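> Mind looking at a prediction? Sequence and model below.
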Amino acid sequence: MRISFHGAARGVTGSCHLVEIGRRRILIDCGMFQGNKELDEENARPFGFAAGSVDVLLLTHAHLDHCGRIPLLVQRGFRGEIICTAATRDLARLVMMDAAHLQEEDARHARRHGQPRAPLYDTMDVFDALDRFGRTAELGRAVDLGHGIRATFFEAGHILGSASVLLEAEEDGRTRRILFSGDIGPRGRPLLNDPAPPPNADVVVMETTYGDRDHRSLQASVDELFAAIRGAQRRGGNVIIPTFALERAQELQFFLRQGVASGAIGPTVDIYLDSPMAISATRLFRRHPEALKPDLARMLTRGKDPFSVKGLHYVTDPSESRDLNRIRSGAIIMAGSGMCTGGRVRHHLSHNLARRENAVIFVGFAAEGTLARLIIDGAPTVRLFGKEVHIRAHIHTINGFSAHAGQSDLLDWHRRAGSPRHSFLVHGEPAAMQAFARKLGHPEVEIPLLHQTYDL
C-alpha cells in the first residue's frame, strides 16, 4: 500500500492524493492550483501519475482547488468512476463549467492579442467528465470499491455536500484505515451541520489551512462586518466584498438578511450579488435541504427563504455588472473571486479602491501571490487592467467567516481520530503546517513534497 501527493503539498491549493492498494489506484480529489502565474502553469504539467491508470476518484467537495482538474484528468485518459455526495455532484458541475468558460474566454483574449493559447480544457471536456460521475455517496454508509476496499463519507461541515473520506482495505489479513479530512469546517455555523466526529484511523491525511491560529468568534465577526458597512454608509461610499461563490456568498446573504431586519445595517441599502455562479449556487442550496442544518431545512419547506434580503439584487448580465461601476454611494457589492484572482470583483476594485469613502471587506482566506493578499498586506497600489490603482479605501479583513476550522478545532478533530500511526499534513502554507506539526507533538508526522510517495 502506497500514498503519493500530487497537489496541496506544502501549498494551499491543488488537492490531489493517490492511494495504491494492490492493483487498485484510488485518487482523492483532483483540484486546480490557484494563486500566482507559476501555480497556474503547474495545472498544465503532468499529474505525476498516468490518468488512465486510476480506477476511482473520490471527491471530497466541489471547491475549484479540489475538483478543478477533473476535466483535464478525463481528457488525459481517466475512465474510472467518480463518487461524491449529491450536493457535491451538483456544485462540481457548476464549478467545472464556470472554469471551462473562463479558460475559453482567456484563450480567445490571448488570440486577439496575437498570443495563441489553448485552454487547459473546454466545455466538452467538462461534459465528458460529468459522464464519469457514478454512484452517489450517502454520509455514514460504506461504498464498495471492489477488491476488499470500502469508502465511507462523513460530514465535513465546510461547504454544501463536503465530506471527509475513510478508506478501508484488507491487506495481509488485516484491515488498514486511511482517513482523508478533505477541508474541515468550523463548528457552530448557521447554514451547515458541524463536522462529524472522525472514525479511528491508522493513517490521517489532514488539511492545515489554519493550522497556526484560531479565528475570531463568529458573532464578533458579524458585528465587525456590520460596523464596516455602517462606516462606509456614514462616509457616503460603497462596500466591495470579494466573495467565494460557494458557501461564503450564501452565508453573507443570510447575515445581511439579519442585519437589515435588525437595523444593524441602514434600511436604504442596495445589495448586489454580482456573480452568476454564486446565484446558481444559492439555487443549489435551496435544492439540497438535506445538507443544511435542520432549522434551515424547515424554513425552506415552509416557503421561507433564508437567503432572501430586502434590497438584494441578483446581477447576471455583464452589462448590468458594468452599470454597478457608476454607483458612487450606498451599494454593497459582493462579487467573485474571493481571492481576486479573476472575475467581476477586479472591475469593481478598479473603480472603488482609490476612493477614501469606500470600504473593501475581505471575509476569506487569501493565498500568497493573489491580489487579495497584496491588498490585505498593505500594498499602496495594485495593477488592474494595465493601470496602477492607488489604494485609499478602508480595507477590512475579517477572518471569523472562514469555512475552514481553526487550529483548536483541527487538533480536536485529529485527536478524535484515535492514535494514527502516520499523519500527513497538506493544504496549508509551510508555516501553518509546521506550527500544527509541533502542536501534534509526535514523531510520525510528515509534510510531503509535491509528488512524494510513501509506503504505508
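All right, it came through fine.
> going forward, measure contacts and count neighbours with C-alpha atoms only.
OK.
> So which other helices or strands are in contact with the helix or strand that contains L225?
L225 belongs to helix 218-235 when assigned by DSSP states H and E. On a contact count with 3 or more C-alpha pairs under 8 Å, 6 or more residues apart in numbering; DSSP states H and E, helix 218-235 meets strand 359-362.
> what comes up buried for the strand it packs on?
For strand 359-362, the neighbour count (16 or more other C-alpha atoms under 10 Å) marks A359, V360, I361, F362 as buried.
> ok, back up a step: hmm, who's touching the helix holding L225?
Here helix 218-235 makes contact (C-alpha atoms under 8 Å, 6 or more residues apart in numbering) with 189, 238-239, 255, 259, 264-266, 329-330, 357-359, 361, 396, 398-401.
> where do the strands sit along the stretch 201-350 of the chain?
In the stretch 201-350 of the chain, the strands defined using DSSP state E, counting those that start in this stretch lie at 203-207, 239-242, 270-274, 312-314, 331-335.
> do the stretch 351-456 of the chain as well
359-362, 381-384, 387-390, 394-397, 422-426, 445-446, 453-455.
> Reformat these as CSV; add distance to Q219.
As requested, these are exported to CSV (distance: least, C-alpha to C-alpha, whole Å):
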stretch, distance to Q219
strand 359-362, 16
strand 381-384, 32
strand 387-390, 32
strand 394-397, 15
strand 422-426, 29
strand 445-446, 34
strand 453-455, 43
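> among these, which is nearest S4?
strand 453-455 (4.1 Å; C-alpha to C-alpha).
> what about that closest one, distance to the chain center?
How far strand 453-455 lies from its chain's middle: 27 Å, per C-alpha atoms, centre = their mean, to the nearest Å.
> take a look at this one as well, against the first:
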Amino acid sequence: MKIHFLGAAREVTGSCYLIETEHVRFLVDCGMVQGGRESMARNHAPFPFDPTTIDFVLLTHAHIDHSGLLPKLTRHGFEGPIHTVSATRDLLEVMLRDSAHIQESDAERAARRRAKQRKPPRPEEAAIYGMADAEQALRQVRPCAYDQRVEPRPHVMCLFRDAGHILGSAIIEVWVSEGEKTTKIVFSGDLGQPGRPILRDPTPIEDADLLFIESTYGDRSHKDQEATREELAGIVEHTLAGGNVIVPAFAVGRTQEVIYHLHRLTREGRIAPLNIVVDSPMATQATRITQKHAALFDEAARELVQWKEAGTGLPRLRFTETAQESMALNNVRSGLIIISASGMCDAGRIRHHLFHNLSRRSCAVLITGYQARGTLGRRLVEGQQTVRLLGQDVRVRAKIHTVGGLSAHADREALLAWAEGFRKPPRQVFVVHGEDASAQALASALNSRPGWTATVPRVGEVYELPGASA
C-alpha cells in the first residue's frame, strides 16, 4: 500500500490523500488550496495522478478546502462514486454550485479586462471548472448515514463517524485488505471542539493501524465557551451604540454558530435584543439545510430551537435576498451585526462591508475562525494598518477581535484528548492539516507519549506501508 500526501500537509487547506494498493486507488478529500498567490496556480495545475484511474472518493465534509476540486476531478475523467454523509451531500449542492459560479464569474471578468487592455488572457485566469462540472460531481455523490457500513469496492470497507466540526463532518474509518492482511486507516477529517454548541462532540475511535490527525490548532488552546460568550457580549455591547459589528463568517458552520451564541445571550438577558443581518446567499441556504438536519443537534441546541419557536424576546434576524438589500446595509452607520461570507475575507460581500466599516473607529470586526496565510483575514489578524479593498487602500481603524472560542476546530488539548481514546497507539500517525509550527507541536506532544510515533509529512511525499506493495 502507498499513501500519497497531495495537500493539507504542513498547510491547512487543499486536503487530498491518494491511497493505492494492488486492488484499488482512491482519494480521501479533494480540496482547494486557499490563501496566497500560489494557491491559484496550484488549483489550476494538473492533478499528480490520472483522474480516470481513481475508483472512488471518500469525503470528510463539505468545506471547500476539502471538497472544492471535486468538479475538476470529474471534468478530467473521474467517473466513480463520491461517498459521504447525507448532510454533507445537501451542503455540497450549495458549496460546489457557488464555487463553480465564482469560477465562471471571475473568468468572465478577467476576459473582459484583458479584452479592454488588448492583451491575451492568462491561463491562470480561466475557470478551473464550470457549473456543468459541479452538477456532474453532485450526480456522483453517494450519501450514507453515520455509522452505516459502506463497501465502495471489494477489499475496502469504511464507516463514517460524527466529527463534530460542521454539519455532516466525519471521521472516516477505512479497512483495506491486501491478500490476508487488513490495514485499518483512520482519517480524523476536521475535528470539532468538545462542548461547542449545536453539534455533538467528536466520536471517540478505539483502534487504528494508521492515523491521520488534523492539527489546525495543534499548538494553542481556545477560550472556554463561557469566556467566549462573555467576550462576545462585551464586543457587541461596546460597539453597537456607535458603530457596526462586521463578522466574516464561513457560510457553513460558523454563521449558524454565531447566530446560536447571539440568540443564547439574548435569551439569558446578557445583551439587549439585537439587529442581525446575514448577508450571504450561501449562508442563508446553509442555515436552512442546518435546520433540516436538527436530528444531528446536541441537546442544548434543540432547547434553543424550542425557545425560538415560542417567538418571545428574540433578536431581529433577517437574511438579505438581493444585491440591493446588501448594498443598503452600507448606509447604516450603527446598531447592525452583519454576518457575511467569505470567512477569510478574500471574496464575496464581506469585502464591501469591510470597505465601508474598516476605517471607522466606532466599528469592530469579529474574526471567528482560522485565517490562512496570504488571505485578507490573516493580514487583519496580524495587525496590518492599511489593506487593499475594491481597488482602494483602506486604513484599518476598526477594532479587530479574534474570538478563538468560536473556532470549529479542536484545540491542542481536545486533539490530544481525542487521541487518548485509542486503546493502544496506532502503528504510525501522520499529523496533517496544520501549518508547520502547529503540526510539529502536536507531533511532538504525541511522540512524548509511550508507544506513539508521529510524523509531519510534506506535500508530495509518499508513504509505503512495510510488507505491502501497490
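Great, that's in hand. Please read all numbers here as calculations on a predicted model, not as lab measurements.
> re earlier: can I get the strands of the stretch 201-350 of structure 1 in TSV including distance to R135 of structure 1 and mean neighbour count?
TSV is the format used below for the strands of the stretch 201-350 of structure 1 (distance: least, C-alpha to C-alpha, whole Å; neighbours: other C-alpha atoms under 10 Å):
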stretch	distance to R135 of structure 1	mean neighbour count
strand 203-207	24	23
strand 239-242	35	26
strand 270-274	34	22
strand 312-314	34	16
strand 331-335	34	26
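> Need those strands in JSON lines (columns: distance to A366 of structure 1).
As requested, the strands of the stretch 201-350 of structure 1 are exported to JSON lines (distance: least, C-alpha to C-alpha, whole Å):
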{"stretch": "strand 203-207", "distance to A366 of structure 1": "16"}
{"stretch": "strand 239-242", "distance to A366 of structure 1": "10"}
{"stretch": "strand 270-274", "distance to A366 of structure 1": "20"}
{"stretch": "strand 312-314", "distance to A366 of structure 1": "25"}
{"stretch": "strand 331-335", "distance to A366 of structure 1": "15"}
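> E429 of structure 1: which of the ones you listed is closest?
strand 203-207 (10.3 Å).
> Show me what the closest one is packed up against.
Partner elements for strand 203-207 of structure 1 (3+ C-alpha pairs under 8 Å, 6+ apart): strand 174-180, strand 422-426.
> Okay, and Q34 of structure 1 sits in which element?
For Q34 of structure 1, there is no helix or strand it lies in under DSSP H and E.
> so D411 of structure 2 touches E214, yeah?
No: distance between D411 of structure 2 and E214: 10.2 Å, which falls outside the contact criterion (C-alpha atoms under 8 Å).
> Please enumerate the helices of the stretch 201-350 of structure 1.
218-235, 248-262, 276-287, 294-301, 318-324, 345-352 (DSSP state H, counting those that start in this stretch).
> so where is the last one in structure 2?
In the comparison with structure 2, helix 345-352 of structure 1 aligns to the range 350-357 (TM-score structural alignment).
> Spatially nearest residue to the aligned partner of T123 of structure 1 in structure 2 (excluding sequence neighbours)?
Aligned counterpart of T123 of structure 1 in structure 2: M131 (TM-score structural alignment). Nearest-residue entry for M131 of structure 2: A100, 5.1 Å, with adjacent residues in sequence omitted and distances by C-alpha to C-alpha, 6 or more residues apart in numbering.
> Then F250 of structure 2?
G343 is the one closest to F250 of structure 2 (C-alpha to C-alpha, 6+ apart), at 4.2 Å.
> Equivalent analysis for E173 of structure 2, please.
Nearest residue to E173 of structure 2, sequence neighbours excluded (C-alpha to C-alpha, 6+ apart): V186, at 4.6 Å.
> Touching, the one you found and A163? I think so.
No: with contact defined as C-alpha under 8 Å, V186 of structure 2 does not count as touching A163 (12.0 Å).
> quick one: which of these two has more around it?
A163 (28 against 23; other C-alpha atoms under 10 Å).
> aligned partner of that one in structure 1?
Checking TM-score structural alignment: A163 of structure 2 goes with A156.
> OK, contacts around its match?
By C-alpha under 8 Å, 6+ apart, the neighbours of A156 of structure 1 are S162, A163, S164, S181, G182, D183, I184, G185, D194, P195, A196.
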